[in-house]
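**Q** here are the coordinates; sequence isn't available:
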């Protein structure tokens, strides 16, 4: 069994094909799908989707691109929203310096509010960090001193220093189809080095389709291709990487019922 630990089933790309997407994922051996929130105010849409499919769960959070739009949402509100049985994580939240979306100040405020909610609930935080290694590392270290919390750096494309800092803080790292791209050798080298109990796979669908599907709309069933490349990178079998990443998922996202 494999798990797609991060996708976006509420995005318009999937509106007319949800039944097919979930069915293809099931046929490919994808036992759980985690569809990730990008706007707290649109959580209802995610809950409607998660409610339709037994193996689909969701998070609640504000993507840094929407940090100004949802600036000021307190951690107490996030905590309350996690009481729904299908909400199993916070985020995605974090820092993004690649696009000029979301002011740095609002991004940091939102990031810290999500960390506080993760700390209070014990649920993991899904962290988005892009071109923001220094700032992300600083906030993670600062917040961890206030009290421990669980998290995963999703769609990892940062440097080795941030990855190792995250590992030292007890966090996890997740890889997308970027791992399969020809120009991603440095990322594969990092993936080979990380502890086996801290790695996961995801699609980030509808974006970043892996390998032979590149250029097409991504979907959860394609997580198998990412797992295959991760297995090759680490010199283990697909079966072993499937077992390990799935075990890691259920340990981190412990609110999701295990298979």
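**A** Sure thing, it's come through. Since we're looking at a predicted model, the values are computed, not measured. Numbering: from 1, shown residues only.

**Q** Please count neighbours and contacts with C-alpha atoms only from this point.
**A** Fine.

**Q** those helices in the chain, which residues are they?
**A** 18-27, 43-52, 75-81, 104-121, 133-146, 160-168, 185-193, 223-234, 238-252 (DSSP state H).

**Q** can I get these in TSV with mean neighbour count and distance to residue 37?
**A** Listed next are these as TSV, based on neighbours: other CA atoms under 10 Å; distance: least, CA to CA, whole Å:
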stretch	mean neighbour count	distance to residue 37
helix 18-27	16	17
helix 43-52	17	7
helix 75-81	16	12
helix 104-121	22	12
helix 133-146	15	20
helix 160-168	17	22
helix 185-193	17	26
helix 223-234	22	19
helix 238-252	19	17
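
**Q** got the ones you listed as CSV, with distance to residue 96 columns?
**A** Below are the helices of the chain laid out as CSV (distance: least, CA to CA, whole Å):
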stretch, distance to residue 96
helix 18-27, 29
helix 43-52, 22
helix 75-81, 20
helix 104-121, 8
helix 133-146, 9
helix 160-168, 14
helix 185-193, 19
helix 223-234, 24
helix 238-252, 24
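
**Q** so which of these comes closest to residue 205?
**A** helix 223-234 (9.4 Å; CA to CA).

**Q** Mind giving me the packing neighbours of that closest one?
**A** strand 2-7, helix 185-193, strand 199-201, helix 238-252 (3 or more CA pairs under 8 Å, 6 or more residues apart in numbering; DSSP states H and E).

**Q** quick one on the thing from earlier: residue 200 is nearest to which of the helices of the chain?
**A** When the helices of the chain are ranked by proximity to residue 200 (CA to CA), helix 238-252 comes first, at 4.8 Å.

**Q** Could you report the neighbour count for residue 131?
**A** 15 (other CA atoms under 10 Å).

**Q** residue contacts, the residue lying closest to it once chain neighbours are set aside?
**A** Residue nearest to residue 131 in three dimensions, not counting chain neighbours: residue 97, with 5.3 Å by CA to CA, 6 or more residues apart in numbering. When contacts are counted by CA atoms under 8 Å, 6 or more residues apart in numbering, residue 97 touches 130, 131, 132.

**Q** how much space between residue 97 and residue 65?
**A** Spatial separation of residue 97 from residue 65 under the definition CA to CA, to the nearest Å is 10 Å.

**Q** same question, residue 181
**A** Taking CA to CA, one finds residue 181 at 25 Å from residue 65.

**Q** higher neighbour count, those two?
**A** residue 65 (22 against 18).

**Q** try this one side by side with the last:
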């Protein structure tokens, strides 16, 4: 399995990060994508990912931290892309769920980062809440090499618009809650080639650990929930979602199904 979205660098993991990684690997997690949220965390995130073969960095400016971002951060992002081997640009996007967030400011930041991703040939990791139509419009207009709509919870019509643009859709802990009937129905109806697994740890934990910190070691719970709603075996879905992640994030290189390390270097 590949955890395509896990904030392993944040302070919630400082006390036991190494132990979490040991347990995740033992649970079958072969790679973890670690997306950034603001420029202040980039150095620590890059250092963490440099410490292990199965951790892959993405850098970006998250819309929820709009008040922390500065114009100079975009220049720094371009420099970081030139200096480091990044898997993707992210976590970026639009969040219209919180009315106090400046929509115009978010959109300007999002479009600027899409342009950077396009120039660099990098896929993007998207954060989208109540803003799918505006995100899809920007993606179509600017054009990027695909990516993942993280924690997807849109309509089936919106899902197919993402797929048409070369994106995959991330499903995580919410899928494990039986009350998430609309989400579970969506995961059952979508083409198997469209789905990737994620945890979004330390947030959005699985049902079995409700009220606790989420962790990449719980990714098998997401896989099991996907198996239940689709009526397909976990082994088949593990292989399929891993292939989907590798297809949309080529920098993952070759990952052996039973391994926890990169077996071919990502392109320079």
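**A** Received, thanks. Just so it is clear, the model here is predicted, and its values are computed rather than measured.

**Q** Now the TM-score, please.
**A** The TM-score (TM-score structural alignment, normalised by the length of the first structure) is 0.92; 255 aligned residues with a CA RMSD of 1.8 Å.

**Q** circling back to that earlier point, the second structure: which residue goes with the residue nearest to residue 131 of the first structure?
**A** Under the alignment (TM-score structural alignment), residue 97 of the first structure maps onto residue 96 of the second structure.

**Q** which residues sit in contact with residue 4 of the second structure?
**A** Residues in contact with residue 4 of the second structure (CA under 8 Å, 6+ apart) are 32, 33, 34, 170, 196, 197, 198, 199, 245.

**Q** Report the separation between it and residue 96 of the second structure.
**A** 23 Å.

**Q** what's the answer for residue 3 of the second structure, then?
**A** Here the criterion is CA to CA. By it, residue 3 of the second structure lies 26 Å from residue 96 of the second structure.

**Q** for the second structure, which strand is longest?
**A** Secondary structure of the second structure per DSSP state E: the longest strand is strand 88-95.

**Q** what's the mean deviation for it versus the first structure?
**A** Taking mean CA distance after the TM-score superposition for the first structure, the mean distance separating strand 88-95 of the second structure from the aligned residues in the first structure is 0.6 Å.

**Q** So which other helices or strands are in contact with that strand?
**A** strand 31-35, strand 55-59, helix 103-120, strand 124-129.

**Q** Next, format those as CSV and append distance to residue 146 of the second structure.
**A** Formatted as CSV, those follow (distance: least, CA to CA, whole Å):
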stretch, distance to residue 146 of the second structure
strand 31-35, 16
strand 55-59, 14
helix 103-120, 10
strand 124-129, 7
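
**Q** List just the one of those that sits closest to residue 213 of the second structure.
**A** Comparing those by CA to CA, strand 31-35 comes nearest, at 16.5 Å.

**Q** contacting residues around the closest one?
**A** Counting by CA under 8 Å, 6+ apart, 1-9, 45, 49, 54-60, 87, 89-91, 125, 216, 255, 260-261 sit against strand 31-35 of the second structure.

**Q** Now do it and strand 55-59, the angle between them.
**A** 20 degrees (axes from the mean of the first three to the mean of the last three CA atoms, to 10 degrees).

**Q** how much does strand 31-35 of the second structure deviate in direction from strand 88-95?
**A** 50 degrees.

**Q** roughly how far out does strand 31-35 of the second structure sit from the chain middle?
**A** 7 Å (CA atoms, centre = their mean, to the nearest Å).

**Q** same thing with stretch 168-176 of the second structure?
**A** The answer for stretch 168-176 of the second structure is 10 Å, by CA atoms, centre = their mean.

**Q** Where in the first structure does it fall?
**A** Stretch 168-176 of the second structure lines up with residues 172-180 of the first structure when matched by TM-score structural alignment.

**Q** And stretch 217-230 of the second structure, by the same measure?
**A** Under TM-score structural alignment, stretch 217-230 of the second structure corresponds to residues 221-234 of the first structure.

**Q** List of residues touching the matching stretch?
**A** 2-4, 21, 24-26, 28-30, 175-177, 179-180, 188-189, 191-193, 201-203, 209-211, 237-238, 240-242.

**Q** And stretch 102-113 of the second structure, by the same measure?
**A** Against stretch 102-113 of the second structure from outside (CA under 8 Å, 6+ apart): 60, 63, 66, 74, 89, 92, 93, 94, 95, 96, 138, 142.

**Q** The last one is in contact with residue 117, isn't it?
**A** No: using CA atoms under 8 Å as the test, residue 142 of the second structure is too far from residue 117 to be in contact (9.8 Å).

**Q** before we move on, the earlier item: compile the contacts of residue 97 of the first structure into a markdown table and extend it with columns for distance to residue 145 of the first structure.
**A** Below are the contacts of residue 97 of the first structure laid out as a markdown table (distance: CA to CA, whole Å):
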| residue | distance to residue 145 of the first structure |
| --- | --- |
| 130 | 23 |
| 131 | 24 |
| 132 | 20 |
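
**Q** and which of those is nearest residue 154 of the first structure?
**A** Using CA to CA, the contacts of residue 97 of the first structure come closest to residue 154 of the first structure at residue 130, 10.0 Å.

**Q** residues in contact with that closest one?
**A** Neighbours of residue 130 of the first structure in contact, by CA under 8 Å, 6+ apart: 95, 96, 97, 98, 157, 158.

**Q** Check the burial of the first one by counting its neighbours.
**A** Number of residues near residue 95 of the first structure (other CA under 10 Å) recorded here: 28.

**Q** My guess is it contacts residue 129. True?
**A** Yes: using CA under 8 Å, residue 95 of the first structure is in contact with residue 129, at 5.0 Å.

**Q** shared neighbours of the two, which are they?
**A** Residues within reach of residue 95 of the first structure and of residue 129 at once, by CA under 8 Å, 6+ apart, are residue 136.

**Q** burial measure for residue 179 of the first structure, as a count.
**A** Residues lying near residue 179 of the first structure (other CA under 10 Å) number 28.

**Q** Next one: it relative to residue 137 of the first structure, how far apart?
**A** Taking CA to CA, one finds residue 179 of the first structure at 22 Å from residue 137 of the first structure.

**Q** Just give me which of the contacts of residue 130 of the first structure are shared by the second structure.
**A** Contacts from the contacts of residue 130 of the first structure that recur in the second structure, judged by both residues aligned by TM-score structural alignment, their matches' CA atoms under 8 Å, are 95, 96, 97, 98.

**Q** Export these as CSV, with columns for distance to residue 81 of the first structure.
**A** Conversion of these to CSV gives the following (distance: CA to CA, whole Å):
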residue, distance to residue 81 of the first structure
95, 22
96, 24
97, 28
98, 29
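
**Q** Kindly indicate which of those lies nearest residue 169 of the first structure.
**A** Nearest member of those to residue 169 of the first structure, counting by CA to CA, is residue 95, at 18.0 Å.
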